[in-house]
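Engineer: this one's structure only:
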């Protein structure tokens, strides 16, 4: 092995080998274990959430592959309709053209061309993470087979009356000119205004004051609502007000939706432009006062690009002065006109949640349009029952409550999008508006006996990408064909995902799986937390705290990191702030940690359900862990290559240390199996780390040296065999978390341990064997460690040189202590660097000594000749005085309100940490001084 652990020298080489040899494909006849990757967007690149999620999935897949399951991790990407269309449109715009210059067919060809050339970024990055996906079965939501599945599902649901076309409110992006899902709408608090407007009573007796954050929508008001119990307005219910600037009269209605404490307690009801108002209108639309209005009160004032619509569509309801104005220009004009007419009461500053499209940053409008919908209530009932009866289990269990809350209040699903890239809706219209659904136009004509020249036009819309991804668990396995893969791997084993798409994806997969496969799509749903920065803040480009997993693997210099963080920002004014923060946080850039260290970091943070704070210091620590494992393997190889490792017919003898480390290995293996079953990868990582670092490396390798240096050849063979056997099994235990380093070391260790095989990833996962657990050896070696730690603690407290041999006296020991001393002399003398060990006669006076305890037994180290008491006290006094001088300065800062108010949070936190560190060190020095003073 190379002297230095260099992850880049091994990672790509091993991944290429694994993939080329087909190790990722399902193997054998074992029980199926299948995970479907949440398909990343074809436009995407790997972010920390992906890397975290994929580490968990890969660990599960590698574990079950080694357990003998017929294991499939299904690979694939989502066509990402809106995101992909935007990418390609930007390329076209750079040519000075638009998609309309190309036309639909040529534009779609352009998208496919882009996909072939540039759409594989994220799959290459998944390989860098060591993801053992079966790439030979990679699917794409727009490939031929999946497109057929989407079409078949649409047609079947339509024929059963579960898909329909209707006019309802949707989230509308006025830049993209399409409906978008709630998940594509980002709502953040912004500074705005609350305008208070006067709505005059039609009887001329006064006015109501209505408060709104969107005065432009008043042009579409159908009513003013008050709470039915509000004493201020009860007497006005059923009266009318004149809608300012329009001359229309609208009724005052009563509805529990109104909060009397908010604003004036009077709410304008604009049903075509507000989701809540739409619900109010739905409850009151049969009132003659509303039903008699044009459009029954449902007045759409906007065009697709959020300008004020022409009057031809609105029965001349809108004053001509506003027609054609952008919504925000219309807002300014309306405010000016209200003020001129004395109808503007006041304007207040107001913070409000503003919904913006995640792709464009444009303010989203609730918009009344014709769209295609899935009637979901009939599909939701069996999906709710599947979780209620335990056919699907959420981990952690509390997430089922979120699922139930959504599913029991479910609304019909808008599945149409007004773009060109995606699965085009298989519906055709004739000139009379009749709708015909089929696989193609020819089938429609034959089914409905329409002549070849009968005019038909296909629907221009495409399906929401969540529609195709809802079919992912069975469409990827070949459905609607009844393939062997479908029979073997459906239902899948577990879905690994974040809580934010429980409704958008998880619930829809359950509904579709039960509908089309008559079975749940997965047996468990593991909900993981979100990756946040070290301070617990959400990672976002605008905050400048985003980390790129590939940068952590490869490393990145400061200047490149700065350029990367500020490029393409939606808020360019934040660039200077982000550059400053980046230079402060990473003055030397980000070092290269390698994939294994990053994966181990993610695993160590993966407790069930909680968000995780990602701290680079932990990754650095796990890079050191990998290095520790590497150096331990080099030591083992140096002592076992070209040696008799106990595999011959020669006599073999095991030391207590050999029996102890083997026992601890099997205890650790047992714990790892339990924790993987509970998805507690944090505890798996902790168990592997503590066994590797604290027991195998720090203790066993040192204890083993004593056997290797003995004259007993049988004992040497036993220890060499144990060194290899434990290391080889440890590598297999750790492989699902850190696949590259474990493969590299295993290839060298396995032959020496008598293990045959091409790769560690197809070796059996170690199983705990209770017969290998020797409780006597565990007790004895634990006693030895406590003994040695006691003597080391005395060395540290008394400032005795590490290499100075210490005489030890023992007192108050029982029969077991005496037997352990007798059996462990070599360990105690060599690892403790002791000159001698003697039991103190009861009749001999106890010398002036430092004392440590092992159970009831006292370890005495006489201080005579070991330390200069006066000199040591003087040294300690000097250190104590230094800290006592420094502490008041820090405490003064932290008690100064000006410092607390003005200093950045990270500066304050560092001062607090420094204060805690000094206080702890001072306490240790005072305790040490007291011990020496009493000698």
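Structural biologist: Good, I have the coordinates. Source: prediction; values computed, not measured.

Engineer: switch to C-alpha atoms for all contacts and neighbour counts from now on
Structural biologist: Will do.

Engineer: what packs against the helix or strand where residue 794 lies?
Structural biologist: For residue 794, the host element (DSSP states H and E) is helix 775-798. Applying 3 or more C-alpha pairs under 8 Å, 6 or more residues apart in numbering; DSSP states H and E, we find helix 775-798 packed against helix 656-677, helix 815-823, helix 825-831, strand 849-854, strand 857-862, helix 905-933.

Engineer: closest one to residue 236 among those?
Structural biologist: Residue 236 sits nearest to helix 905-933 of all the helices and strands packed on helix 775-798, at 53.0 Å, using C-alpha to C-alpha.

Engineer: buried ones in that closest one, by neighbour count?
Structural biologist: By neighbour count on 16 or more other C-alpha atoms under 10 Å, the buried set for helix 905-933 is 908, 912, 915, 918, 922, 925, 928-929, 932.

Engineer: another one to put next to it:
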């Protein structure tokens, strides 16, 4: 053996050998009847390994290997998510670079192009997990767009329809003007933006108040949305506006007469304390408008430009419309002032286009009834989040859960199993129906929308095992045991797996959820390629080896966000080298594996090993990984 441990050749050789021998496969070498199951959170099919994947993979691998060593029938289920908007965005960028677009290509050709892209560049991340030493059952790799998985998704949708939980309605959504689709909250990235706060005066429609005040001044960063105003709101306890409540004001530029209303959701400290209400373009305004029975007026279109309701400004960009309205305010002595204003603006995670809150006709899943069994399971601790603070958050998430917008205006994904006939009847069926379920017409057109990516991900623990078919694997490996992920998808993934598992399988998909820490850059900022703060775990593995990287990540793991510390990786490299040298010594001395300790020193060493094993296993039982690797280091070096 080499005197200095060189991990790369050793790790690659043994990873390949153990996988070729089938040692990672479910059911291999089990000595007890109990199973132990973890489903890897399915990464994007076009994604690359990042530090979050590496940390989560290390945590899960510890638990899987520990149970495998103890004779459990272990399944660590790998696979990919089709990642609707992320994958579509990659291909759309390619088309733009080629001087064309998906609309010019057409839907069928575009989907074929996506599949071709995936064949060429997709599904690489599992190979990167191998570089990390992850002992998944790679023979069972699944994809959310596999034919069998599509059956699962369509069956689930029809089940929800039959339960009466699906409906179509106009609601305000996060709208990406570039992709022209609604997106989830997780796909919205908030960026700090330097803007201007415009103070505009809305004059009273019937003349000044008794004290001579002739109007109300509001503050807005989006003058173009003034065209969609349907009210001005003030806080009911704000003495400045007590006499104005119930009066009407005139909306600048358009002269629309709108009421002054009182609502406790208005922040008296922001701007002037008076809020323009534009239900068509602001979530809070939409809620206030719904409470007060105000009309919804949309003046910005799906492409982000002013629409026909904007009158003479139709077709303009919002920036150009802002300038036109500002000019009008100046001309009519209605512009009090403008001041610099820095605020957080939502942008699309993929294309960085500014998100437009828009009222859009979407399909929704009512959540009041389906959430109840899952909420009870959390309250009764039949499923537990770790750490405890995240368990409380998971409960609050269910208590406050809104109805779920499940439709997306994309082309890549699971197309809704809904068909419309010329009479407007809706047929929900799978396999595709031959005729309208209501009138028998065979002239059917399928809904063009696809499902939210998280809709299919919610089925991951049992769809990967063959559901809706009653397979041997489903009987053997469902329910599972542990799920591990980041806190930002508790609402989007973890909680949804819980309620869908109870709804479709009658059992919880797992009993414990580990919410791991987020690893930040060494300076405390988030890791980001665009910020130049990203650290590629594959680079770390190339420098220090997989075992050292895994050790360091486990050492850094915490219930709080942590800064990346290369010193922890170095510590792991030293430990690996020390164990290598111990192995060299044992082999050189030809120590028998069955040799029993005889001297006091040998018995002391064995006692230390037993005590450390107990300490390590106790830490793993409570999903506390940093103390476990620290104990191993102390055993080796102290």
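Structural biologist: All right, it came through fine. What you see is a predicted model; the values in this text were computed from it and never measured.

Engineer: one step back: with distance to residue 53 of the first structure added, can I get the helices and strands packed on helix 775-798 of the first structure in JSON lines?
Structural biologist: Shown next, in JSON lines, are these (distance: least, C-alpha to C-alpha, whole Å):
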{"stretch": "helix 656-677", "distance to residue 53 of the first structure": "15"}
{"stretch": "helix 815-823", "distance to residue 53 of the first structure": "48"}
{"stretch": "helix 825-831", "distance to residue 53 of the first structure": "43"}
{"stretch": "strand 849-854", "distance to residue 53 of the first structure": "45"}
{"stretch": "strand 857-862", "distance to residue 53 of the first structure": "50"}
{"stretch": "helix 905-933", "distance to residue 53 of the first structure": "29"}
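
Engineer: can you say which of these is nearest to residue 617 of the first structure?
Structural biologist: Among these, helix 905-933 comes nearest to residue 617 of the first structure, with 15.0 Å by C-alpha to C-alpha.

Engineer: where in the second structure does the closest one fall?
Structural biologist: On the second structure, no counterpart of helix 905-933 of the first structure exists by TM-score structural alignment.

Engineer: please compute how far that helix lies from its chain's middle.
Structural biologist: Mean C-alpha position of helix 905-933 of the first structure versus that of the full chain (C-alpha atoms, centre = their mean, to the nearest Å) differs by 36 Å.

Engineer: so that helix versus strand 849-854, what angle?
Structural biologist: Per axes from the mean of the first three to the mean of the last three C-alpha atoms, to 10 degrees, the angle that helix 905-933 of the first structure makes with strand 849-854 is 110 degrees.

Engineer: what's near enough to touch residue 379 of the second structure?
Structural biologist: By C-alpha atoms under 8 Å, 6 or more residues apart in numbering, residue 379 of the second structure lies in contact with residue 395.

Engineer: tell me the spacing between it and residue 398 of the second structure.
Structural biologist: Using C-alpha to C-alpha, to the nearest Å, residue 379 of the second structure is found at 11 Å from residue 398 of the second structure.

Engineer: include distance to residue 269 of the first structure when you put the buried residues of helix 905-933 of the first structure into TSV, please.
Structural biologist: Listed next are those as TSV, based on distance: C-alpha to C-alpha, whole Å:
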residue	distance to residue 269 of the first structure
908	49
912	53
915	58
918	62
922	67
925	72
928	75
929	77
932	81
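
Engineer: which one of those residues sits closest to residue 148 of the first structure?
Structural biologist: Nearest member of the buried residues of helix 905-933 of the first structure to residue 148 of the first structure, counting by C-alpha to C-alpha, is residue 908, at 59.6 Å.

Engineer: thanks a lot, catch you later.
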